[in-house]
Structure formats: C-alpha cells, structure tokens
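S.K.: Using only what follows, build the 3D model:
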Amino acid sequence: MTVGSPAALPPLAAQAERLIELGVHELAGISADDVRAFAENLGDESSGALLAVHPDRAPASAIAPLLRHGGKPGFIVTDMPDVDRFEPCGVDLPDAPLYLVTGLDRGDGMANWSPEEALPALGEEGRTPLLLTEGIHWVLQQPAALERNHCFMTIGSRLRKENGAFDSRTPALWISNGTGRDGRERRNAPKVGWCWWANRHTWLGFASTAGRKI
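M.R.: Reported below is the predicted structural model:
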C-alpha cells in the first residue's frame, strides 16, 4: 500500500486549541480545560497522532459544517440525512470522550479501488479504516489532507439497515464541483457524501489508521 498523507499534523496542544477555537468541546459537552489536559498529559510521546472526539459526543452532522476549504464551509449532501446513523463497524473505539488516532494514511495508493476491495486489503496490512468523524477531525486540523483528485473514503462507518444488512452507501470526504444539488455557490466547498460499496473512483483513496488509544 502506498502511503498518501500530507505533512505532519500539528502538536497535540495546538490541536486541542483548534478544537476549542471551533467550539467542538462545547458540542461534545467537554470543558476546554479537560481538552487541554488530555493533550498535555500525553506530551511528545504521541507526536503525529490525531486528537479525536468520540462520535457519540460530536457526531458528523455537528462537526462537518466546521470544515473549510477555499473559505467555504463544509456541508453534507442532501441525500444523506441519516449521516449520524453511520456507526463504527469492525472498529474498536476507546471508551472515552477523547482519544488518539495514530499512523494516519490517506490511502492514495488505493485510488480506483472499491470499498469492497479495500476493506480486506487494509486488514491484511494490520490497519483499520477511518470513521467519518475521524476523517472530519483530520481535515479540521489539517485542511491540506483534502485536495482535489486526492480525497478519501471513511469506510469504518457503516449503516446497518433494519433487516441486518449493510446499507450500500459508504461515506467519503471530497471537494464539491458545485454541480447538481450541491449548487454553484458550493463549488470548492468540503463535502461529506457517499459512494456505493462496489464502485470505484479514481480520485478517492481509503483513509486508515495504525491504531487508536487514550
């Protein structure tokens, strides 16, 4: 697998301040002091990790509008009103409001793979796919992680239907072209959308992590 990731993430202390600046801590019901303390207690040993808020505390619908690209706010496609029902699948999350995501990889080397093909390949590499909320946190901290022709899917989040089967939609983050229902005013805006489980897209990789910890 070819690693596809931008430059190193900011230090954890800077990431904590970014979340506080955006008001994510308030959305999650966590004090600013607790966010700062979490980052401070981990120190330099977690350099390069992403500070994430548990999706139960800060769901995708709440944090996606905080994204920015080209000065435009993020949005969720209109045909994904159930975005917060996409839950962790095959992913063990720490039982804590704040946690770290380590060894991020945008998955550029898997561009033009389908989610159906990418998931087992990630497992063979000892990696797990990012959740949608983790992908959003990544772009909040490092906007350069999302760029045209190098966007990514977050197939760690899946929606299970009432009959027990998985919904064929799989979430992704990319940059809007301002066409169709997006509207021209949203051209170049960061977008939470979805793609079919068995479809391939040349401009979408598969974001993954080496692990999660607190």
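S.K.: From now on I want contacts and neighbour counts done on CA atoms only, so please keep to that.
M.R.: OK.
S.K.: contacting residues around residue 1?
M.R.: 107, 109-110 (C-alpha atoms under 8 Å, 6 or more residues apart in numbering).
S.K.: cutoff 7 Å now
M.R.: residue 109 (C-alpha atoms under 7 Å, 6 or more residues apart in numbering).
S.K.: do residue 145 as well
M.R.: Applying C-alpha under 7 Å, 6+ apart, the residues contacting residue 145 are 5-6, 139.
S.K.: does residue 209 really touch residue 106, like I thought?
M.R.: No: using C-alpha atoms under 7 Å, residue 209 makes no contact with residue 106, being 8.9 Å away.
S.K.: where along this protein do the helices fall?
M.R.: 12-22, 24-28, 32-42, 60-63, 115-124, 132-141 (DSSP state H).
S.K.: for these, which one ends up most surrounded?
M.R.: Among these, helix 132-141 has the highest mean neighbour count (mean count of other C-alpha atoms under 10 Å), at a mean of 25.
S.K.: Please provide the structure for the following sequence as well, for comparison with the first:
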Amino acid sequence: MPHTTPPVDALSPALPALDAQAERLIGLGVHEIAGLPAAEVRAFAATVASRAGDEGALLAVHPDRAPASALAPLLRHGGKPGFVVVDMPDVDHFAPLATLPLPDAPLYLLTNPDRGDHLANWSPNEALPALTADARTPLLLTEGIHWVLQQPAVLERNHCFMTIGSRLPKPNGTLDARTPALWLSNGTGRDGRERRNAPKVGWCWAGNRHTWLGFASASGRRTQDA
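M.R.: From the prediction side, this is the model:
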C-alpha cells in the first residue's frame, strides 16, 4: 500500500465542547464506572478547555478505570444499545500496544481524532505503519467507544472504524490476530435480528481488508499538565 498523509477527516462530525463532553460522561454514569467524582471530571474539562489548541479534542477515561465491556452497552444508535460480540469475552484483556504509552492519569485528551476513511480497504497490518509514518497514534478500543458516545454520528453504515491501538497479548509475547473495531450490526448470525443497526464492538483479523472500515487515530494524547 502507498504512503498517504491524511487530513483530519472532514466527513466526521465535530465534537462537542469539552464541558459538554464532561456532562455527557456524567449523565451516562461513566464517572461512577471509573470511580471518579463528577466534580473531578468537570474540573478537568474546565482546565483543559482553557488551553489553546484543544478545540475538537476528545475527553477520555483511562481504560484501567472504564473498560470496554462497561462502556459498550452505553452506546446508542437508533435507540438500540451497543454490545460486544459473543466471541470476544476477553474484550477487556485487549491492551494498548507497547508503543503507545498512555498518560498516567484517570482522564486525558485525544487531539484531532480522525476516522481514517482514507485507509479503508487496508489491513490492520498495513495501516499501523502508515499511521506511525504520518505521526498519528491509533485509537484504543475504549477511546473509540468514547468518541461514539460523544458523537454517535461518527459511526455510520459503510463508514465505521477499527481501533488497532488495542491488541491482545499472548503468553508467548506475540499478539492475538484479532483487532477490535466498532461498526453497526447487520442483525445476522449470533447478533440476532433485534440488534440490526445496533452499535457493535467486534473484531477482524489483522491481515484482512474491509472496504467499510477505516482506522481511527489521533495526533496525540495528553493530560492537563502536558
């Protein structure tokens, strides 16, 4: 695949202001999942919102505090709740790649998130080095869920995304071949017809390509002290 430098995805809807994002998380009870006082979430958002350059940033809770299994059911599309596929019972064991150190804080920002539509029909194995070469960091699964919680329209039929910053380490030091993704269920197979169009946490093989999956990334992560 050729090297390509993406602009920030012009097709992705704009994120709400950081104070509105904080209220959204509090309204969903994410602060309780994370064991954080609502006041702490609001104070963090207020502090980082006062800094220049944070327009369009995504407020995220550290995955150690709010795992994917707890966040996925909070997703909504057309009134239907999100879910994790049945063959991913180990979803919370998918960890950040060793090359992606996270801020040592319960709350942090992702700057300039992009859905990665320009990488549709690339495999995860092909997309990761391309993102790295473009100084982009792939989103974690929990970060992707946070993005959809704040802006549900970023997940749409035929324009969904992978979160290849999260991978499952194996005991021998290699990585499980599954790579997590977020898309809308077709209501087939074990999903069940009642889940058609529901937000879905699933996975794809690291070597496979899909025309309808981009690769979500950001320009960086930082805390209020960075």
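S.K.: returning to what we had before: mapped onto structure 2, which of the contacts of residue 145 of structure 1 hold?
M.R.: With both residues aligned by TM-score structural alignment, their matches' C-alpha atoms under 7 Å, the contacts of the contacts of residue 145 of structure 1 that structure 2 also has are 6, 139.
S.K.: what's the distance between the residue nearest in space to the middle of structure 1 and residue 161 of structure 1?
M.R.: Structure 1 has residue 135 as the residue nearest its centroid, 1.1 Å off, counting by C-alpha atoms, centre = their mean. As judged by C-alpha to C-alpha, to the nearest Å, residue 135 of structure 1 and residue 161 of structure 1 stand 23 Å apart.
S.K.: what's the answer for residue 103 of structure 1, then?
M.R.: Taking C-alpha to C-alpha, one finds residue 103 of structure 1 at 31 Å from residue 161 of structure 1.
S.K.: Matching residue 38 of structure 1 against structure 2, which residue comes up?
M.R.: Using TM-score structural alignment as the criterion, residue 38 of structure 1 maps onto residue 44 of structure 2.
S.K.: cool, residue 146 of structure 1 as well?
M.R.: Residue 146 of structure 1 maps onto residue 155 in structure 2, by TM-score structural alignment.
S.K.: same check, this time on residue 129 of structure 1
M.R.: Correspondence of residue 129 of structure 1 to structure 2, assessed by TM-score structural alignment: residue 138.
S.K.: what's the answer for residue 205 of structure 1, then?
M.R.: That one, residue 205 of structure 1, aligns with residue 214 by TM-score structural alignment.
S.K.: go on, residue 73 of structure 1?
M.R.: Aligned partner of residue 73 of structure 1 by TM-score structural alignment: residue 81.
S.K.: check contacts around its match.
M.R.: 73-75, 198-199.
S.K.: got it, and residue 183 of structure 2?
M.R.: Shown in contact with residue 183 of structure 2 (C-alpha under 7 Å, 6+ apart): 155, 160-161, 199-201.
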